[in-house]
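# quick one: sequence plus predicted model below, questions after.
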Amino acid sequence: MSLVRNYDTKTKDDKKYLNAFSTVSLIIAAYLTIIIIFQNISTFPLWAHIVIFTVLLLLVASPLGIAVRAHREDSDRYAQALLEERGYKSTPGMSSEICKAEDSIDYHELPSEEGQAKAALDDERLSDEVNMNLLQALCTVNFWLLFIAMFCGLGSGLAMINNIGQIGESMDYTATERNSLVSLLSIWNFLGRFGAGFVSDIFLHRGGWARPLFVAITLAIMTIGHIVVASGFSKNLYLGTVLVGVAYGSQWSLMPTITSEIFGVGHMGTIFNTIAIASPVGSYTFSVRVIGYIYDKVGSGEDSACSGTRCFMLSFMIMASVAFFGVLVALVLFFRTRRFYKSVVFRRLRHS
């Protein structure tokens, strides 16, 4: 925390650099995905591993170059502005040119005192209209709808992540394939976190779609993913991890944003982390009480080892049912907050 500093932002300039950071992240994800796929197809020699690792280090270090470039351009702009300011002050005969420049500027009438007072009142109303503390949020139905939806989605998704190695082993996946599944699942998780906020922003600003609808969509995708894993067809885990991983990451991106929009930003950290308790609670419920219990029941031998689709089929059908229940809960939240988004969130966006 001693390294954190507050700086004034310039949205127009900063967006270019933020997009550059995002581009690098996507390039790294694509690079790792390609490498993982090729590692499953063939075996690399030592020199190929060295080249792959070197390229990866360069990609990981490239954001530092973006930051240095941004700092240099910001310093150049500041120095240029300082020189121009000194030039205007010290150059004689500049007043006529300044007057000509001022003539080309469109001046707008300043708001009246009544207009300024109304604008200040709107600012205060927008900041206080939705700014609940934790106890106030706990007394609302929307809080528990979001909590239950996250319990169904984050809990079942994390249960699959925790058990993906053992699931692959029971279905006779090789060690290399199981390691690849774990790595690919992390990449799909990243893509979900990265893309869900971006996509939901587009539909929110352009189409007026309230963000809880996307929670329902991601839970529906997760439902399909659980069914794919339960089905047990050949190489089903590759497709199942894509669906569950993207949906799981998307929910981690959507949940804090929805929390800030519905309950405000004043106590957003406390409310967000309270809702996030749904993830470990759901993970324990599904990993231990569902997957672990059923696995021990159907296992055979002294070490209770289990092989075949029967080991996890029932568990994932249960989690698919739970995720589908989460879809219904998220749809209820969507219909409950649709008017709120139109009357408060959209107005706040226009105001900002």
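Alright, I've got the coordinates. Small disclaimer: the values here were computed from a predicted structure and weren't measured. Numbers count the residues shown, from 1 in each chain.

# C-alpha only now, for contacts and for neighbours.
Will do.

# correct me if wrong: residue 187 contacts residue 31.
No: using Cα atoms under 8 Å, residue 187 makes no contact with residue 31, being 10.6 Å away.

# so which of these two has more stuff around it?
More crowded of residue 187 and residue 31, by other Cα atoms under 10 Å: residue 187, with 23 against 15.

# which residues touch that one?
29, 33, 245 (Cα atoms under 8 Å, 6 or more residues apart in numbering).

# closest to residue 167 out of those residues?
Nearest to residue 167 out of the contacts of residue 187 is residue 245 (Cα to Cα; 15.1 Å).

# the residue nearest to residue 177 when sequence neighbours are not counted: how many residues sit nearby?
Nearest residue to residue 177, sequence neighbours excluded (Cα to Cα, 6 or more residues apart in numbering): residue 40, at 6.8 Å. Residue 40: 13 surrounding residues under other Cα under 10 Å.

# where do the helices of the stretch 51-200 of the chain begin and end?
Applying DSSP state H, counting those that start in this stretch to the stretch 51-200 of the chain gives helices spanning 95-103, 113-129, 134-138, 141-170, 175-202.

# distance of residue 304 relative to residue 170?
12 Å (Cα to Cα, to the nearest Å).

# higher neighbour count, these two?
Set residue 304 next to residue 170 and count neighbours by other Cα under 10 Å: residue 170 wins out with 17 against 11.

# that's a helix at residue 245, yeah?
Yes: looking at residue 245 with DSSP: H, G, I helix; E, B strand; the rest coil, it is inside a helix.

# doesn't residue 189 make contact with it?
Yes: here residue 245 reaches residue 189: they are 4.6 Å apart, a contact under Cα under 8 Å.

# looking only at neighbour counts, state which of those two leads.
Taking other Cα under 10 Å, residue 245 and residue 189 do not tie; residue 245 has more neighbours (28 against 23).

# compute the distance between that one and residue 194, please.
Taken as Cα to Cα, the span from residue 245 to residue 194 is 12 Å.

# again, but for residue 12
The value you get for residue 12 to residue 194, if Cα to Cα is used, is 21 Å.

# out of the helices of the stretch 51-200 of the chain, which comes closest to residue 65?
That would be helix 175-202 among the helices of the stretch 51-200 of the chain, by Cα to Cα, at 21.6 Å.

# which parts of the closest one are buried?
For helix 175-202, a neighbour-count test (16 or more other Cα atoms under 10 Å) marks 177-182, 184-194, 196-197, 200-201 as buried.

# what angle do it and helix 141-170 make?
160 degrees (axes from the mean of the first three to the mean of the last three Cα atoms, to 10 degrees).

# can you give the distance from stretch 143-152 to the centre of its chain?
17 Å (Cα atoms, centre = their mean, to the nearest Å).

# take the one below as the second:
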Amino acid sequence: MMTLVLLLSCVGHLLIAFPAPGSVYVASVIIGFSFSAQLSLLFAIISELFGLKYYSTLFNCGQLASPLGSYILNVKVTGMLYDREALKELAKSGRDRSSVNELICLRSQCYRLAFSILAVVTFFGAVVSLILVVRTREFYKGDIYKKFRDEAEDS
């Protein structure tokens, strides 16, 4: 399920990177749905794979992944690429950085590379998720809660 959600998110990023009329609205809905589904599935996956003994610690590590990834991809990658495109647009108009207060880019090209990178990162996450599915297939064929019931009975 996580693989499908990540692939859906990848489609949303590509709809923004290569826009068509009205595609940004559709992409916003897709990405919003995907983000909430990812968070919901992440904590179910953590509890199933690692159990509940250290769930609070693993829960917080899962929570930390979202803002950390957002900061790196939004501020460092997307911000840098936007500034570079805005400087290109400024140079085409014959001005330099010292002549303006803010860098403004008004073309669809401004975010194309950034959202393409986000789509590639999301696709990589989908591939990793698919590998996890293949590797845990035997685990899910059996009684996945047997181990946890045995631990509870021993305590």
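Looks like it arrived, so ask away. These numbers come from a predicted model, not from an experiment.

# OK, contacts around residue 286 of the first structure?
Here residue 286 of the first structure is in contact with 155, 156, 159, 319 (Cα under 8 Å, 6+ apart).

# a helix runs through it, doesn't it?
Yes: with three-state DSSP as the criterion, residue 286 of the first structure is part of a helix.

# the alignment partner in the second structure of it and residue 44 of the second structure: what is the separation?
Aligning on TM-score structural alignment places residue 286 of the first structure opposite residue 73 in the second structure. Separation of residue 73 of the second structure from residue 44 of the second structure (Cα to Cα): 25 Å.

# over to residue 123 of the second structure?
21 Å.

# for those two, indicate the residue with more neighbours.
Between residue 123 of the second structure and residue 44, residue 123 has the larger neighbour count (other Cα under 10 Å), namely 19 against 12.

# under the alignment, what does that one map to in the first structure?
In the first structure, residue 123 of the second structure lands on residue 324 (TM-score structural alignment).

# ok, for its match, nearest residue in space, not its chain neighbours?
Nearest one to residue 324 of the first structure, counting by Cα to Cα, 6+ apart, is residue 223 at 5.9 Å.

# how close does that neighbour sit to residue 247 of the first structure?
9 Å.

# spatially central residue in the second structure, please.
Centroid-nearest residue in the second structure, with Cα atoms, centre = their mean: residue 122, separated by 5.4 Å.

# report the distance from the strand or helix carrying that residue to the chain centre.
Applying DSSP states H and E as the criterion places residue 122 of the second structure in helix 112-135. Centre-to-centre, helix 112-135 of the second structure and its host chain are 8 Å apart (Cα atoms, centre = their mean).

# against the first structure, where does the helix or strand that it is followed by fall?
Counting by DSSP H and E, the next helix or strand C-terminal to helix 112-135 of the second structure is helix 137-141. Aligning helix 137-141 of the second structure against the first structure (TM-score structural alignment) gives residues 338-342.

# buried sites along the matching stretch?
Buried-residue list, stretch 338-342 of the first structure, by 16+ other Cα under 10 Å: 338, 341.

# same check on stretch 1-17 of the second structure?
So, applying 16+ other Cα under 10 Å, buried residues of stretch 1-17 of the second structure: 2-3, 5-17.

# which of those sits closest to residue 128 of the second structure?
After measuring these against residue 128 of the second structure - Cα to Cα - the closest member comes out as residue 3, at 8.4 Å.

# show me what contacts the closest one?
Contacts of residue 3 of the second structure (Cα under 8 Å, 6+ apart): 125, 126, 127, 129, 130.

# how about 7 Å then?
126, 129, 130 (Cα atoms under 7 Å, 6 or more residues apart in numbering).

# ok so, going back, what's the match for the residue nearest to residue 324 of the first structure in the second structure?
Under TM-score structural alignment, residue 223 of the first structure pairs with residue 10 in the second structure.

# residue contacts, that match?
119, 122, 123.

# which element is it on?
Here residue 10 of the second structure is assigned to helix 2-17, by DSSP H and E.

# same thing with residue 85 of the second structure?
Going by DSSP H and E, residue 85 of the second structure is in helix 79-92.

# can you give the contact residues for that helix?
96, 103, 104, 105, 110, 111, 114.

# and these, which are buried?
105, 110, 111, 114.

# can you lay out those residues as TSV showing distance to residue 21 of the second structure?
Output for those, formatted as TSV (distance: Cα to Cα, whole Å):
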residue	distance to residue 21 of the second structure
105	19
110	17
111	16
114	20
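
# for those residues, which one is nearest residue 26 of the second structure?
For those, the nearest to residue 26 of the second structure is residue 111 (16.9 Å; Cα to Cα).

# about what we covered before: contacting residues for the residue nearest to the centre of the second structure?
6, 10.

# do the same with the one 4 residues further on
Residues in contact with residue 126 of the second structure, defined by Cα under 7 Å, 6+ apart, are 3, 6, 7.

# let's see 6 Å
3, 6 (Cα atoms under 6 Å, 6 or more residues apart in numbering).

# how close does it sit to residue 57 of the second structure?
Taking Cα to Cα, one finds residue 126 of the second structure at 24 Å from residue 57 of the second structure.

# do residue 3 of the second structure as well
24 Å.

# trace residue 159 of the first structure over to the second structure, please.
Using TM-score structural alignment, residue 159 of the first structure sits opposite a gap in the second structure.

# what's the burial count for residue 159 of the first structure?
By other Cα under 10 Å, neighbour count at residue 159 of the first structure equals 24.

# any idea which element residue 38 of the second structure lies in?
Counting by DSSP H and E, residue 38 of the second structure is found in helix 23-50.

# please identify the buried residues of that helix?
Buried residues in helix 23-50 of the second structure (16+ other Cα under 10 Å): 24, 27, 28, 30, 31, 34, 38, 43, 46, 47.

# if I pick the nearest residue to the third one once chain neighbours are set aside, what's in contact with it?
The shortest distance from residue 28 of the second structure to any residue other than its chain neighbours is 7.2 Å, reached at residue 12 (Cα to Cα, 6+ apart). Contacts for residue 12 of the second structure were tallied using Cα under 6 Å, 6+ apart; they are 27, 30, 31.

# residue in the first structure matching the first one?
So the one you mean is residue 27 of the second structure. Residue 27 of the second structure maps onto residue 240 in the first structure, by TM-score structural alignment.

# and that match, how far is that from residue 58 of the first structure?
In terms of Cα to Cα, residue 240 of the first structure sits 32 Å off from residue 58 of the first structure.

# before we move on, what about residue 202 of the first structure?
Relative to residue 58 of the first structure, and taking Cα to Cα, residue 202 of the first structure is found at 32 Å.
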